[in-house]
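>>> Got a predicted model here, sequence first, then my questions.
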Amino acid sequence: MSENGGLVGSIVETVKTIVYALLIAGIFRTVFFQPFWIPSGSMKDTLLIGDFLFVNKMAYGYSYASCPSIKIERFGIDVDAEDLCGWMQSGDGRFLGGTPERGDVIVFRHPVTGADYIKRLIGLPGDTVQVKEGLLYLNGKQVQVAADDTFSETYEPQGPEGNLPRCANGPVGPGGDCEKLRFLETLPSSVEGEPDVTHGILKITDRGYANNTPAFTVPEGKYFFMGDNRDNSTDSRFQQTAGGVGFVDYKDLIGRADRIMFSSGGRSMLYFWTWRSDRYFKAVE
């Protein structure tokens, strides 16, 4: 074999290896787990900006939303999950579908924009959900809540987007302690015989629309989500016509967040001194 022939053969084998690796990675991402970075503070302190996790796509079966969206603006590539797997939206839109449980932390596609969101499942089909004076009511009954400690963080730009946190302790200067009140909320289990779900929530105020909503009755085939950082979350309390999430279709669920794999508190993952090793492999509760 000539030298040129050997070089061409080597290039071909390299290209084949790359193609196979991409195919395997694509199948793994589509069928089993999807990586997800936490970009905002709407789920503090359950999830912090810079937490990295894998979303379990097997938890609720598969829908068009299980397919990846491929967006590379630099090369003008914008392929949506609907473009690849829109054919799966017939019927209830799921294959091997599983039932989400109240209290699950779930990644889903925004019903209008198609962007990935992560929130906690509060209301199941048929449930009535309302917030009054900052307290959550489920099917007419106040959900159990107990005061916990104070959540404190530095008032500084957070994550790649450089968002500043909101504080309950009034105006805070750069580098100051930004505090929020933390409570433990207990959601009644949606599975008979299973324990109730207790999780942390953060509060800044009891005023405003987010703390005094109408009563929402969740339609069949849809779900109601809220962020744990209750006063800093755009979720199902805000209807789609107002730029919110509204009710989320069963077919738009991507998967359940089970465990944090890695966490970085800096503007870039390369800032190794901001890595939060105490959050590695932490269960999402």
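Arrived safely, thanks for sending.
>>> CA only for contacts and neighbour counts going forward, please
Noted.
>>> State the number of residues packed around residue 63.
Here the number of neighbours of residue 63 (other C-alpha atoms under 10 Å) works out to 27.
>>> nearest residue to it other than its sequence neighbours?
Leaving aside its sequence neighbours, residue 63 sits nearest to residue 94 (C-alpha to C-alpha, 6 or more residues apart in numbering; 4.5 Å).
>>> Tell me if I'm right that that neighbour and residue 65 touch.
No: taking contacts as C-alpha atoms under 8 Å, residue 94 lies outside contact range of residue 65: 9.4 Å.
>>> With neighbour numbers in mind, choose between those two.
Taking other C-alpha under 10 Å, residue 94 and residue 65 do not tie; residue 65 has more neighbours (28 against 21).
>>> here's the one I want to compare it with:
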Amino acid sequence: MTHTTEAAPSADVPSIPHVPPSRGLVHEVVESVKVIAMGLLFATAVHTIAFQPFTIPSSSMEPGLVIGDYLVVSKFAYGWSRASLPFNPPLPGGRLFGRTAERGDVVVFRRPSDPKQTWVKRVIGLPGDRVQVSGGVVSVNGTVIPRTPLDVVPDHDMPTRRVLAVRETLADGRTWVTYDGGSGRPGDDTDVFVVPEGQYFMMGDNRDNSLDSRWPADVGVGLLPAGNIVGRAELVVASWTPGASLYMPWTWLNLQPGRVFRPVR
């Protein structure tokens, strides 16, 4: 009968230290938590200081912005105020590194009568300006903003409604397209609004479907305090058709054509 014996381990071979499995698992979990926490911190910093996404819930800024647009807003365009911080904390008024908005800018802001609501409109009147609407035509300091009729088109968000697309152009060349639903509509004729220091006169591009500075704050916007501005609208990243939802994955690709990475003008 043949007998076999195991060879004794060589004294020259180093032994491998035993690491309990639980210790390695804990290390992996801790490292993963660190990575996630750093990512969340970075995202929160970007969200608070630089850029913030918004979705467009109404038709008041058609045709430039439509329902379903996913919008990126620059917070450093005008400096920072309490309104540009998450949850609108009860901090002192004013803006840090504040800069004046320009006529024609599309601005996201907290509604003065209800700061929980975030609205978007276009800056028409700057501090010190005199603004009036007569027959649907806007004038600033006695000078009419030139209008060029383009075509009668279906309203983007309500195709059964026909509107006149009109191009407005400022003296510096900035231009955008508005919708005109016809003459004699509410808001087509106003008194002269004198814009105080530190405030702005705002209007929606869908002129007959926008509650803005032509109406008092409890109805529309009233004159907008600079401290209520969140930031300047910069880019439409994408736009989803009405009915699409984060909670319905089969709708994620229901994009509106031609509205991906579209600059806000």
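Happy to help now that I have it. Only a predicted model underlies this, so the values are computations on that prediction, with no experimental measurement involved.
>>> what is in contact with residue 94 and residue 65 of structure 1 at once?
residue 251 (C-alpha atoms under 8 Å, 6 or more residues apart in numbering).
>>> coming back round to it: and the residue nearest to residue 63 of structure 1, what does it touch?
Per C-alpha under 8 Å, 6+ apart, neighbours of residue 94 of structure 1: 61-64, 88, 251.
>>> any chance of the residues you listed in a markdown table, plus distance to residue 105 of structure 1?
Shown next, in a markdown table, are the contacts of residue 94 of structure 1 (distance: C-alpha to C-alpha, whole Å):
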| residue | distance to residue 105 of structure 1 |
| --- | --- |
| 61 | 16 |
| 62 | 17 |
| 63 | 18 |
| 64 | 20 |
| 88 | 24 |
| 251 | 16 |
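>>> out of the residues you listed, which one sits closest to residue 81 of structure 1?
residue 64 (6.3 Å; C-alpha to C-alpha).
>>> Counting neighbours, what do you get for the closest one?
Residues near residue 64 of structure 1, counting by other C-alpha under 10 Å: 25.
>>> Also residue 230 of structure 2?
Counted with other C-alpha under 10 Å, residues neighbouring residue 230 of structure 2 total 30.
>>> Give me the aligned partner of it over in structure 1.
The alignment partner of residue 230 of structure 2 in structure 1, by TM-score structural alignment, is residue 254.
>>> what's the mean deviation for the helix or strand encompassing that match versus structure 2?
Assigned by DSSP states H and E, residue 254 of structure 1 belongs to strand 253-263. In the superposition against structure 2, strand 253-263 of structure 1 averages 1.3 Å from its aligned positions (mean C-alpha distance after the TM-score superposition for structure 1).
>>> what range in structure 2 does the helix or strand that comes right after that strand sit on?
Downstream of strand 253-263 of structure 1, the first helix or strand assigned by DSSP H and E is strand 282-283. Taken onto structure 2 by TM-score structural alignment, strand 282-283 of structure 1 occupies residues 262-263 there.
>>> ok, average deviation of that stretch from structure 1?
Mean for stretch 262-263 of structure 2 is 1.6 Å (mean C-alpha distance after the TM-score superposition for structure 1).
>>> now what about that stretch, what contacts it?
234-238.
>>> for the strand holding residue 254 of structure 1, the distance to its chain's centre please.
8 Å (C-alpha atoms, centre = their mean, to the nearest Å).
>>> what's the average distance of the top helix by length along structure 1 to structure 2?
What stands out as the longest helix in structure 1, according to DSSP state H, is helix 3-31. Compared with structure 2 after the fit, helix 3-31 of structure 1 shows a mean deviation of 2.4 Å (mean C-alpha distance after the TM-score superposition for structure 1).
>>> Quick check: chain neighbours aside, which residue is closest to the residue at minimal distance from the centre of structure 1?
In structure 1, the residue lying closest to the centroid (C-alpha atoms, centre = their mean) is residue 118, at 1.5 Å. Spatial nearest neighbour of residue 118 of structure 1, chain neighbours left out: residue 107 (4.3 Å); criterion: C-alpha to C-alpha, 6+ apart.
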